[in-house]
Every structure is written in C-alpha cells, then in structure tokens.
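Novice: only geometry, no sequence info:
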C-alpha cells in the first residue's frame, strides 16, 4: 500500500484543512514538518517538491500535489466516502463557494508572509497587524454567517461535515489566536464547536500535532 506523506506545519491553517479531510476519510499518513517561522519551506530539498515554497504538499503513489484546494479536491476524488461534497451540483457549488470565501477572501490576507510584509515594509505595529487580521476575518465571516444561516444545519452545510467545515475550523482557530471577537457570528461558533467534537477534527488540531511547540 502506498504511503501518504503530508508536508506541513502544525500552525498552518492550510495544512490543518488537509489533516481534517484525511481524518474524515480515515486515511493514515506520515507527516513531514517544515517550520515556517524558521524559513524551512525555502529549503532547496522542499522546493524540489513544492516550488512555490508553501505548505501543505501531499505525496501519494508518485503524485506530488500542492495548494490545499487542489489537494482537497484530489482527496475527495481519490477517496469519495464519506463525501465532503454534496451530490447535487448546485449544493456542491455552494459548499465550494463557502470554502473559497475563507480560502480566497480571508486566508491569503492573513497569511504569515503578508503579515511579515506589513511589519517589515510598512512598519506596522502588532496592534495594527491584529486590526488588519480582525478586519478581514470580520468581513469574510459576516458573509459566511449569512450563508450558514441559509444552508447550515449542525455543520456549515446541512448535518454532515463538508469541505466548508474543513476550511472553517482552521479559520476559527486563527481568529481565536488573534483575539478576534466572534460575538457577532453565533452560527459560525456553533458550527465550529460541532465540528471540533468529531474525532477527525480533534485529531487534526494544531496543538496535538507532533511538531507542536
């Protein structure tokens, strides 16, 4: 049986998404850590795997996959049960849109390299960086709260976890790390709590990863 290798970092929310998906599918994997704070993602050996110098990357049976949206779609195709996308094309598109709201509209603006640029090139203070983070999380969560109110159940879409939850739980973790007030987003908080109670989500939590420090 081919070994599945996940290249990541305990605090990377993009790697967190992939850990959740693999856990939901019941797929075992080995982890290789690349400490983003130490710049290990720029090591030539890793760049040979992931030329963009970001985590996660996934290796399986000769395939080398980068970028969490592509990895998650590959996982869903490779191991379709239990599903992380609804069968209806319209419902699947809604779930993908909810995921993209986080993956495209929130996460890139709060990525480590963006925050580093704010500090190094624009002399932003810690308070200004936290305000930046809170602004973009709040803007995205405002829209996502409405979507969950429209299509959510126990989870972000209906009563089974989907790709939307794989994105949401790591983003809520980031919001909590930066003391973002989630008081205006009760559906998001309830959804995250329900997902975190599942074993696959609990096992993917950053602070239980082997490289946590």
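Specialist: All right, it came through fine. Remember, predicted model here, so these are calculated numbers, not experimental data. Residues are numbered from 1 along each chain as shown.

Novice: C-alpha only now, for contacts and for neighbours.
Specialist: Will do.

Novice: What helices and strands are in contact with the longest helix seen in the chain?
Specialist: Longest helix in the chain by number of residues (criterion: DSSP state H): helix 126-151. Helices and strands touching helix 126-151, by 3 or more C-alpha pairs under 8 Å, 6 or more residues apart in numbering; DSSP states H and E, are helix 112-122, helix 186-196.

Novice: just those: most buried one?
Specialist: helix 186-196 (a mean of 19; mean count of other C-alpha atoms under 10 Å).

Novice: name the helices or strands packed onto that one?
Specialist: helix 126-151, helix 163-177.

Novice: Can you check which of the ones you listed gets nearest to residue 61?
Specialist: helix 163-177 (23.5 Å; C-alpha to C-alpha).

Novice: Quick check: buried residues in the closest one?
Specialist: Residues of helix 163-177 classed as buried: 163-175 (neighbour count, 16 or more other C-alpha atoms under 10 Å).

Novice: Please compare the first structure with the one that follows:
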C-alpha cells in the first residue's frame, strides 16, 4: 500500500495512526500541501478533491478522505477494530470522531486559513483568533462528550478507537497554534496517554519522512 500524506496534516495523521495500530506495511509519498502539490494534475488523478491523504491499496485502487480510509482498513484488517460493533459504543465513537473531523477540522484547515489571509486579507492576529475560537467551541463540546462516555485513557472504553485517532492530531495542531487548552482535562489525559503508545509515536508528524523542519 502507498499513502500520500503530509507530515502535519491532521487528516493524514489519523490514517497513519490507524495503519500503525493495525501493523500494516505501507510506503509514504509526501505531498507538500504548503507548496500546492495536492493540486498537481498527477495527484488529482488519485484524489479529485485535491486534499490529503490518499491511500492506494494493494489492488491499485485509490481511496480519499481519512474517515473513509480508516473504515476501509477496519473492514479489511479488523484487528484492532477501531469502530466497535456494539451499536451504542459505535455511536459514541462516531459522535466524538465526527465532532472533530466535521466540526473543528474543516473550519481550521490550511486552505481555510489561507483564504482568510490571502483573499479576505485578515491579519495574523485575526487568523489566530479565528483558529482559537473554533478550537474552544469544538473542544468544549468534545470535553462534554468525553464526560458522557466516562473517558479514561481513551475516548470510549478501554482501547483505542477512531475517536482517539481523530482527537490526538487535532490536539497536536491546537498545541502547535498556541491555543489555550487548559479547560479540557479529559482530552489532555487521552493525548498524554496515547502519545506513550508505539503506534502514535510512529505516526507523529516529527517522525515522518517528509517532515519540514520548523
């Protein structure tokens, strides 16, 4: 398998965690989204949306969108299962994962931030305020969802799920952007615990072959 990825793309990070948890061998091909490589014609043949990640499976088929990729991996390689089979647990995992992947991430990703600065001409401080606002709104909701799920070291239950695969990259990006995260102790506990696990360490941005030094 081959994963088209960018080292600090949170969507790519989610998929790298899932691949590492399942012990799947794959090749990484870096796509520098800062330089616009996701819009090159060759890449758009794999992913018409022009975003990362894209997974090329062992049959040569291309799959885009991180949650679709992880669902595909879960069905092909069910150990460990990242989406529980029991209906209520599955719903809890999806509720948390989608609160991050659909509510926080889309308004704070790079193409949105660039539109704010390049097209709407907002200042750097205004851009950071935008980012911090949506982190506060989103993680406040996630923290309440974690209270409902009685989270411990993981978002739901006693093992890693899709929810953790989404939370850790989002938290890492919020840290990188200098957000105040002191109001989310459950999120922080999960982040700190998961980052002791080999799969999360292997998937971390700083450990990727396409990492760009700060």
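Specialist: All right, it came through fine. Values in this document were obtained by computation on a predicted structure and should not be read as measured data.

Novice: got a list of what the closest residue to residue 174 of structure 1 other than its chain neighbours touches?
Specialist: The spatial neighbour of residue 174 of structure 1 that comes closest, neighbours along the chain excluded (C-alpha to C-alpha, 6 or more residues apart in numbering), is residue 13 at 7.6 Å. Applying C-alpha atoms under 8 Å, 6 or more residues apart in numbering to residue 13 of structure 1 gives the contacts 170-171, 174.

Novice: now structure 2: which of these match?
Specialist: Checked against structure 2 using both residues aligned by TM-score structural alignment, their matches' C-alpha atoms under 8 Å, the contacts of residue 13 of structure 1 keep these contacts: 170-171, 174.

Novice: what's the closest of those residues to residue 119 of structure 1?
Specialist: Of those, the one sitting nearest to residue 119 of structure 1 (C-alpha to C-alpha) turns out to be residue 174, at 18.4 Å.

Novice: before we move on, the earlier item: how about the residue nearest to residue 174 of structure 1, what's its partner in structure 2?
Specialist: Using TM-score structural alignment as the criterion, residue 13 of structure 1 maps onto residue 10 of structure 2.

Novice: how much space is there between that match and residue 4 of structure 2?
Specialist: Counting by C-alpha to C-alpha, to the nearest Å, the gap from residue 10 of structure 2 to residue 4 of structure 2 is 13 Å.

Novice: Likewise for residue 192 of structure 2?
Specialist: Relative to residue 4 of structure 2, and taking C-alpha to C-alpha, residue 192 of structure 2 is found at 27 Å.

Novice: same deal with residue 166 of structure 2?
Specialist: Residue 166 of structure 2 is 18 Å from residue 4 of structure 2, by C-alpha to C-alpha.

Novice: ditto for residue 132 of structure 2
Specialist: 28 Å.

Novice: OK, contacts around residue 149 of structure 1?
Specialist: residue 187.

Novice: who's sitting farthest from the centroid in structure 1?
Specialist: Of all residues in structure 1, residue 123 has its C-alpha farthest from the mean position, at 28.0 Å, by C-alpha atoms, centre = their mean.

Novice: The aligned partner of that one in structure 2 and residue 133 of structure 2, how far apart?
Specialist: Counting by TM-score structural alignment, residue 123 of structure 1 lines up with residue 121 in structure 2. Taking C-alpha to C-alpha as the criterion, residue 121 of structure 2 is separated from residue 133 of structure 2 by 18 Å.

Novice: again with residue 80 of structure 2
Specialist: 35 Å.

Novice: One more: residue 120 of structure 2?
Specialist: Distance, residue 120 of structure 2 to residue 133 of structure 2, by C-alpha to C-alpha: 18 Å.
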